[in-house]
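pasting the sequence and the predicted model now:
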Amino acid sequence: MTILVVPGLHGSEPAHWQSRWEAERDDIERLQQADWDAPELETWVSALRGHVERRPGAVLVGHSLGATLIAHLATRHPELDIGGALLVAPADPELRISRVRGIASFGPLPAEPFNFPAILVASRSDPYMAQDRARIIANLWEAAFVDAGDAGHINVASGHGAWPEGLRLLDQILVRQRSFTRPTRAPERPRQSAATRH
């Protein structure tokens, strides 16, 4: 079983917890994008989809825009065999602070529940998504919600290096994966964005 780390904008530098986990564990791989500095939803979803198709049952670990990307993949391709997801500090593409070129293509946020177990971790002081909004999004995605406290963007800048708490959450996903029953999907209905459902 593969654990796939999904970085956000600019990738994850060597000191980032995603990079450190990858260096320390043989079961972790990193998603590769053609250009980490030029996010474009269709291109990024295509790359992630291809990797998941090559690693059925993979557990995805997304940070920032990578977590948002996982949600788009889950909504667009519910048929994919995804083992679970740890979504850390997802970025809200509708925030003005997030209006880096290309990020707007990631909005609006999906609002459909996932077909796999997921945990969403959100900080009370994240500049890229208000925690109240993150809690609503977690509910829409049917992901367990974890309050990370005053933890910034849960990255190197906020003092999160190896982030052992995250590894414990990853272990929880791996346990849930073994007992998770994929829900029977209702007939396809028109998609709604997170903005229209709350």
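Now that the structure is in, tell me what you want to look at. Numbering: from 1, shown residues only.

please count neighbours and contacts with C-alpha atoms only from this point.
Noted.

am I right that L4 is in a helix?
No: L4: not assigned to a helix; according to DSSP: H, G, I helix; E, B strand; the rest coil it is strand.

that one contacts W21, doesn't it?
No: with contact defined as CA atoms under 8 Å, L4 does not count as touching W21 (10.6 Å).

what touches both of these two?
I28 (CA atoms under 8 Å, 6 or more residues apart in numbering).

got the buried residues for the helix or strand that I137 is a member of?
Using DSSP states H and E, I137 sits within helix 131-141. Using 16 or more other CA atoms under 10 Å as the test for burial, helix 131-141 gives 131, 134-141.

could you look up the SS state of T75?
Classification of T75 using three-state DSSP returns helix.

follow-up on the earlier one: could the buried residues of helix 131-141 be laid out in TSV, adding distance to L169?
Formatted as TSV, the buried residues of helix 131-141 follow (distance: CA to CA, whole Å):
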residue	distance to L169
Q131	18
A134	17
R135	17
I136	20
I137	18
A138	15
N139	18
L140	20
W141	17
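
put this next to the previous one:
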Amino acid sequence: MVSSAVSMERLSAPRSARSQGMLLAGATAVISGLAVFVNGYGVRAWAEVADPTTYTTLKNGVAALILSAVLIATKTRRGDAGSWKPQRPGEWGALGVVAVVGGAVPFVLFFEGLALASSVQAAFIHKTLVVWVAILAVGILRERLGRPQLVAIVLLVVGHATLAGGLEGMELGLGETLIFFATLLWSIEVILAKRLLSTISS
């Protein structure tokens, strides 16, 4: 019942809200793409100081502190209105699963792999995320993909493959394998988060 109501609410969302969501998703994609290359240099620069796991832990720790400060400031200004907190044990458990599947484990796999693979190949593997999310969304969430979405996915993958120098030069070593499994876990995280957001307490 709650899931159906949420779905109907999203379908009736104003066009401006959807446009804003698309802009945010686009900004996230740009930042994510740049982050792969920047972190590629960063993880190698730290090779003599610490291992990739320590690097990503410290990096994410700094990001967590910054985001926590922003959330606290926002909550202080706006109060509790409009904010969501887990109300049931199951919701806390679901958040914990998302944190492990979409946070701790894939980040370790990705940065361990990034230390071994080239930034270009790492970026290409990471950008196949949209393919796995689409497959899981159709198979698990029963969502439908229209022709525009399918064409966009194909163009995206082909474009990334072209920028990476073609698939014939792609090697699947240990680093690339770790990044691939990290990408699969992130795709699972998207589905879990989507399901969680549709069943949260109102």
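It's in. For clarity, every value in this text was computed on a predicted model and none was experimentally measured.

need the TM-score from the superposition.
Once the chains are overlaid, their TM-score stands at 0.25 when taken by TM-score structural alignment, normalised by the length of the first structure; 89 aligned residues with a CA RMSD of 6.0 Å.

can you name every helix or strand that the helix holding I137 of the first structure contacts?
strand 118-122, strand 144-147 (3 or more CA pairs under 8 Å, 6 or more residues apart in numbering; DSSP states H and E).

give me whichever of those strands is most buried.
With neighbours defined as mean count of other CA atoms under 10 Å, these peak in mean count at strand 118-122, which reaches a mean of 26.

relative to helix 131-141, how tilted is that strand?
Interaxial angle, strand 118-122 of the first structure versus helix 131-141 (axes from the mean of the first three to the mean of the last three CA atoms, to 10 degrees): 170 degrees.

report all helices and strands that strand 118-122 of the first structure contacts.
Counting contacts by 3+ CA pairs under 8 Å, 6+ apart, strand 118-122 of the first structure packs against strand 82-88, helix 131-141, strand 144-147, helix 164-179.

flag every buried residue along the last one.
Counting neighbours by 16+ other CA under 10 Å, one finds that the buried residues in helix 164-179 of the first structure are 166, 169-170, 173-174, 176-177.

L184 is in contact with W132 of the second structure, correct?
Yes: W132 of the second structure lies in contact with L184 (CA under 8 Å); the separation is 6.8 Å.

using a markdown table, lay out the helices and strands packed on helix 131-141 of the first structure together with distance to E29 of the first structure.
What follows is those, written out as a markdown table (distance: least, CA to CA, whole Å):
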| stretch | distance to E29 of the first structure |
| --- | --- |
| strand 118-122 | 19 |
| strand 144-147 | 24 |
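
quick one, which of those strands gets closest to A195 of the first structure.
Among those, the nearest to A195 of the first structure by CA to CA is strand 118-122 (18.2 Å).

just want the angle from the closest one to strand 82-88.
Interaxial angle, strand 118-122 of the first structure versus strand 82-88 (the same axes, to 10 degrees): 10 degrees.

just how off-centre is the longest helix anywhere in the second structure within its chain?
The residue-count maximum for a helix in the second structure (DSSP state H) belongs to helix 15-45. Put simply, helix 15-45 of the second structure sits 10 Å off its chain's centre (CA atoms, centre = their mean, to the nearest Å).

which helices and strands does the helix or strand following that helix pack with?
Per DSSP H and E, the first helix or strand lying C-terminal to helix 15-45 of the second structure is helix 52-78. Judged by 3+ CA pairs under 8 Å, 6+ apart, helix 52-78 of the second structure is in contact with helix 105-114.

just the buried residues of the helix it packs on, please?
Buried positions in helix 105-114 of the second structure, judged by neighbour count with 16+ other CA under 10 Å: 106-114.
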